[in-house]
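S.K.: Predicted model and sequence below, questions to follow.
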Amino acid sequence: MPLALYALTVGAFGIGVTEFVIMGLLLQVSGDLGVSVPAAGMLITAYALGVFVGAPVLTLATRRLPRKSTLLMLMGIFTIGNLACALAPTYEALMAARLVTALAHGTFFGVGSVLAAQLVAPDKRASAIALMFSGLTLATLAGVPLGAWIGLAFGWRSTFLAVTVIGGLALAALVIFVPRDKVKEDLAPLAEELAVLRRPQVLLALLTTVFGFGSVFAVISYIQPMLVDLAGFSKAAVSPILLVFGGGLFIGNIAGGKLADRWPVGALLGTVAALAVSLGLMTFAVHSQFWAVVFTGLLGLTAFATVAPLQIRVLEQAGGAGQGLASSLNIAAFNLGNALGAGLGGYVIDHGPGLEALPMTGAFLTLAGLGVAAASLAVGRRPAAIAA
């Protein structure tokens, strides 16, 4: 694989740490800033909404810039935003800083996915995208547990300072390894790019992502209180358990990419169905320490096995001039799903049956995504059947 792909992976690692590390710090943040756990969970929802808004807006705003310049600018915003998080004096200031940081997220992965797919042969595109997204899995495997430990030992602000340093390192990797555009590409008219939004299959693919992946955040956003209050673990045990989750993410991400290279449709349906099953069964595991750990890892595996199939589905349905925008919109869709899941999870905790109902809530969300995917495939086959 080209070295530029590994530079993108480093950038994905930095972004992944800042997105996911807050999950291991909810109790510390809520205690320090004097807010409830669901209110602290809104920092996850707000970040996801920031990605949802920032992805299409910044993609269109930077469409005339070289890809390398765009990636460097985005990583700069990300790094400054994390420094602001570390220095935030109030809950409101932290919320604002998280929003600023989130603006760079969607466009980075959108531009990066298109670049990754173009750097390799057509039959390796899903694996190239999976390699870039492995930065997220490595962030969860190593960065998030370490960040949670730093937050427990030295305070949550120290975690965000550490992420700021990671952002600087990622910026350096992008400068060194990502080549500048050798040939200036002909820029398609804006109307041609926006036309992708009128394609029903693209919209159905995006909706599949929202529901199919949103379930993950209904659970993982509140994994610390679930492990502490339901399974009976100490706060110090959460960081090692997050290593298990990260290991599952890593394996699932690579497996999903390889499956999507060979059987894109089968991988899409199979991975989303597997995620629904793992969430449903997790409902019965959360009160057992052993099974809670097992299903935390299984959740990571099945969750990130869906990423490459979902992203490839959108790219295939977009095609041509609309791929860059569609790719960013799918990252936005992932994060709209994250916001939906985290917000729904907070509602279930505050106004519903509580923490133990979160996995089943997520399972129903995933089943909705599976239904949308099946409908999309049925609609796609209809013209072929009519033509025959």
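M.R.: Thanks, I have it.

S.K.: alpha carbons only for contacts and neighbour counts from here, please
M.R.: Will do.

S.K.: What lies in contact with stretch 122-142?
M.R.: 1, 5-6, 8-17, 20-21, 112-113, 116-118, 120, 242-247, 249-250, 253-254, 256-258, 260-261, 307-309, 312 (Cα atoms under 8 Å, 6 or more residues apart in numbering).

S.K.: That one: which residues count as buried?
M.R.: 124-142 (16 or more other Cα atoms under 10 Å).

S.K.: Distance from the chain centre to it, please.
M.R.: With Cα atoms, centre = their mean, to the nearest Å as the basis, stretch 122-142 stands 12 Å off its chain's centre.

S.K.: Which of the buried residues of stretch 122-142 fall in helices?
M.R.: Using DSSP state H, the subset of those located in helices is 125-138.

S.K.: Can you give me the distance of Arg313 to Ala102?
M.R.: Here Arg313 is placed at a distance of 24 Å from Ala102 (Cα to Cα, to the nearest Å).

S.K.: Compare neighbour counts for the two and give me the winner.
M.R.: Ala102 (30 against 25; other Cα atoms under 10 Å).

S.K.: and the angle for whatever helix or strand the more buried one lives in with helix 125-138?
M.R.: According to DSSP states H and E, Ala102 maps onto helix 91-118. Relative orientation of helix 91-118 versus helix 125-138 (axes from the mean of the first three to the mean of the last three Cα atoms, to 10 degrees): 150 degrees.

S.K.: List the buried residues of helix 91-118.
M.R.: 91, 94-117.

S.K.: Run through the neighbouring helices and strands of it.
M.R.: Helix 91-118 is packed against helix 3-20, helix 37-61, helix 67-87, helix 125-138, helix 323-351, with contacts defined by 3 or more Cα pairs under 8 Å, 6 or more residues apart in numbering; DSSP states H and E.

S.K.: what's the distance between the last one and the middle of its chain?
M.R.: So that's helix 323-351. Distance, stretch centre to chain centre, for helix 323-351: 9 Å (Cα atoms, centre = their mean).

S.K.: Show me what that helix is packed up against.
M.R.: Packed next to helix 323-351, using 3+ Cα pairs under 8 Å, 6+ apart, are helix 37-61, helix 91-118, helix 200-220, helix 307-318, helix 358-387.

S.K.: ok, structure two:
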Amino acid sequence: MSRNKSSFIIFILAFGIFGIVNTEMGFIGILPRLAERFDISLSQAGLLVSLFALAVAISGLFMPLLLSGINSKKLMLIAMGLFTISGFVSIYAPSFEVLLVARIIPAFLHPVFFSVAFVAAANSVSEDYVARAISRILMGSSAGMVIGSPIAALLADVLSLQASLYFFAIVNVIAFISIMIFVPSMPVKEKLTYGSQLGVLRKPVVWNSIITMILLNAGMYATFSFFAEFLDGITGMNGSQISVMLFIFGATGLIGNLISGFLLQKRAMRTALVFPIIYGIVYLLVFVLGDYSIPMTLLIALWGTLYTIGLNICQNSITTAAFEAPTFANGLFVALGNMGIALGTFVGGAVITDFGTRSIIWIGILFMILSFVFIAVRAFRYSPKKVQA
């Protein structure tokens, strides 16, 4: 496959990821409008986000494994088709219950699309460029996080709630058509048995990677989940300023994806070892300079860059440990990443309640220290040669 063609396919796969994450995260920006439309509380409307994430976390443990023998293109079309149908059902949902069901059903194929897209991207390039291809796929996820919620909120404010729901559906329609036309058939060349794929769980290095991934995600989300509250309560920013900070965080995350592709291609283990140290230093600076807007703006730009590098490290960690079962490994990446998010958010919320908003920084640092320990164990026990790479 030529480089131009493989790059175009990777772009389409990234756009598909964008469509799914856009649908997932975009609802955050319109929850108040949805609560008003269906005459429910904001906490009830929040089920549209929390139950979606729960479905992703659960299904990521088994759905990619169960469907691993099906043509990758067919799986992506099925997943994107479900998200498209869900999008149009959401527009005309007569009740909150119907909307909730329409949200949850496609969520079970969320990790399937991610898993297959990662494998398809890796197979479309030479081995030396796999890390860079994966980082470009993850740019779709970052773009979905940056663009989804602000655009949905803007459309709901300027036009209508239905306009923002149409936005989700139309993006997925475009992704579906693009995959159908431009992505070649991707039959499974060698179907792995369920036993052989689950067999990777017997490897200690896989469990090391699983724990590392959970701890890293917990360390990032123990603070990021309360990003707006920190900027409001500690830095003293208003709503519009916080929106700008969120955009900066997401935009620099796109840069982080590009950087991580290069770093993981050249110096994967060294990058993983250094990452929690640098992230911890940024946390310390946020703790010290959190009261000042200008330093925080600069730190947020660095924070966003590091955040997506961390996601790439997690993906690289589990897929290199369980390389024999790439689809299953990527499913674990999605599922356990969500578990780490849940752990970090839960612990961060509990600490804020007892010790105040600024205290979440220390929880983030604690998780980073723990993740460094497990990364170091892998580096020096399971792949000592890579540390010198």
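M.R.: Yes, it's here. Since we're looking at a predicted model, the values are computed, not measured.

S.K.: for the helices and strands packed on helix 323-351 of the first structure, which one ends up most surrounded?
M.R.: helix 200-220 (a mean of 27; mean count of other Cα atoms under 10 Å).

S.K.: so what corresponds to Ala318 of the first structure in the second structure?
M.R.: Under the alignment (TM-score structural alignment), Ala318 of the first structure maps onto Ala322 of the second structure.

S.K.: quick one: that match and Pro204 touch, right?
M.R.: No - using Cα atoms under 8 Å, Ala322 of the second structure makes no contact with Pro204, being 10.4 Å away.

S.K.: mind checking the SS state of Ala188 of the first structure?
M.R.: coil (DSSP: H, G, I helix; E, B strand; the rest coil).

S.K.: Looking at the second structure, name the residue matched to it.
M.R.: By TM-score structural alignment, Ala188 of the first structure lines up with Leu192.

S.K.: separation between that match and Leu231 of the second structure?
M.R.: Where Leu231 of the second structure is concerned, Leu192 of the second structure sits at a distance of 48 Å (Cα to Cα).

S.K.: Which residue, other than its chain neighbours, is closest to the spatially most central residue of the second structure?
M.R.: The residue lying closest to the centre of the second structure (Cα atoms, centre = their mean) is Ser141, at 5.9 Å. Nearest residue to Ser141 of the second structure in three dimensions, chain neighbours excluded: Phe18, at 5.2 Å (Cα to Cα, 6 or more residues apart in numbering).

S.K.: Identify the residues contacting that neighbour.
M.R.: Phe18 of the second structure neighbours (Cα under 8 Å, 6+ apart): Gly140, Ser141, Ser142, Ala143, Gly144.

S.K.: which of the residues you listed lies closest to Leu54 of the second structure?
M.R.: Minimum distance to Leu54 of the second structure across the contacts of Phe18 of the second structure is 17.9 Å, recorded for Ser141 (Cα to Cα).

S.K.: The alignment partner in the first structure of the closest one and Leu249 of the first structure: what is the separation?
M.R.: In the first structure, Ser141 of the second structure lines up with Leu136, judged by TM-score structural alignment. Noted for Leu136 of the first structure: a distance of 8 Å to Leu249 of the first structure, by Cα to Cα.

S.K.: Could you do Ala231 of the first structure as well?
M.R.: For Ala231 of the first structure, the distance to Leu249 of the first structure - Cα to Cα - is 21 Å.

S.K.: neighbour count winner among those two?
M.R.: More neighbours surround Leu249 than the other of Ala231 of the first structure and Leu249, with 28 against 18 (other Cα under 10 Å).

S.K.: surely the more buried one meets Thr296?
M.R.: No - using Cα under 8 Å, Leu249 of the first structure is not in contact with Thr296, being 10.1 Å away.

S.K.: Tell me which residue of the first structure lines up with Val130 of the second structure.
M.R.: So Val130 of the second structure corresponds to Arg125, using TM-score structural alignment.

S.K.: can you tell me how far its match sits from Gly151 of the first structure?
M.R.: Arg125 of the first structure is 37 Å from Gly151 of the first structure, where distance means Cα to Cα.

S.K.: Repeat that for Val219 of the first structure.
M.R.: For Val219 of the first structure relative to Gly151 of the first structure (Cα to Cα), the value is 21 Å.

S.K.: which stretches of the stretch 151-300 of the first structure form strands?
M.R.: Counting by DSSP state E, counting those that start in this stretch, no segments of the stretch 151-300 of the first structure form strands.

S.K.: what about Val244 of the second structure, neighbour count?
M.R.: 12.

S.K.: What lines up with it in the first structure?
M.R.: Using TM-score structural alignment, Val244 of the second structure lines up with Pro240 in the first structure.

S.K.: what's the closest non-adjacent residue to its match?
M.R.: Pro145 is the one closest to Pro240 of the first structure (Cα to Cα, 6+ apart), at 6.5 Å.

S.K.: Quick check: the aligned residue for that neighbour in the second structure?
M.R.: That one, Pro145 of the first structure, aligns with Pro150 by TM-score structural alignment.

S.K.: how far apart are the helix or strand harbouring that match and its match in the first structure?
M.R.: In this assignment (DSSP H and E), Pro150 of the second structure forms part of helix 130-158. With mean Cα distance after the TM-score superposition for the first structure, helix 130-158 of the second structure departs from the first structure by a mean of 2.2 Å once superposed.

S.K.: on that earlier part again, please tell me how far the match of Val130 of the second structure sits from Gly14 of the first structure.
M.R.: Going from Arg125 of the first structure to Gly14 of the first structure by Cα to Cα gives 23 Å.

S.K.: Next up, the contacts around the closest residue to Gly290 of the second structure other than its chain neighbours.
M.R.: Counting by Cα to Cα, 6+ apart, Thr235 is the residue found nearest to Gly290 of the second structure once chain neighbours are left out, at 5.6 Å. Residues near Thr235 of the second structure by Cα under 8 Å, 6+ apart: Gly290, Asp291, Tyr292, Ser293, Met296.

S.K.: cutoff 10 Å now
M.R.: Residues near Thr235 of the second structure by Cα atoms under 10 Å, 6 or more residues apart in numbering: Ala228, Glu229, Ile242, Val286, Leu289, Gly290, Asp291, Tyr292, Ser293, Ile294, Met296.

S.K.: Same check on Thr283 of the first structure?
M.R.: Ala292, Phe295, Leu355, Glu356, Ala357, Leu358, Pro359, Met360, Thr361, Gly362, Ala363.

S.K.: If we ignore the residues flanking it in sequence, what's nearest the counterpart of Leu203 of the first structure in the second structure?
M.R.: In the second structure, Leu203 of the first structure lines up with Trp207, judged by TM-score structural alignment. Ranked by Cα to Cα, 6+ apart and with sequence neighbours excluded, the top spatial neighbour of Trp207 of the second structure is Leu201, at 6.9 Å.
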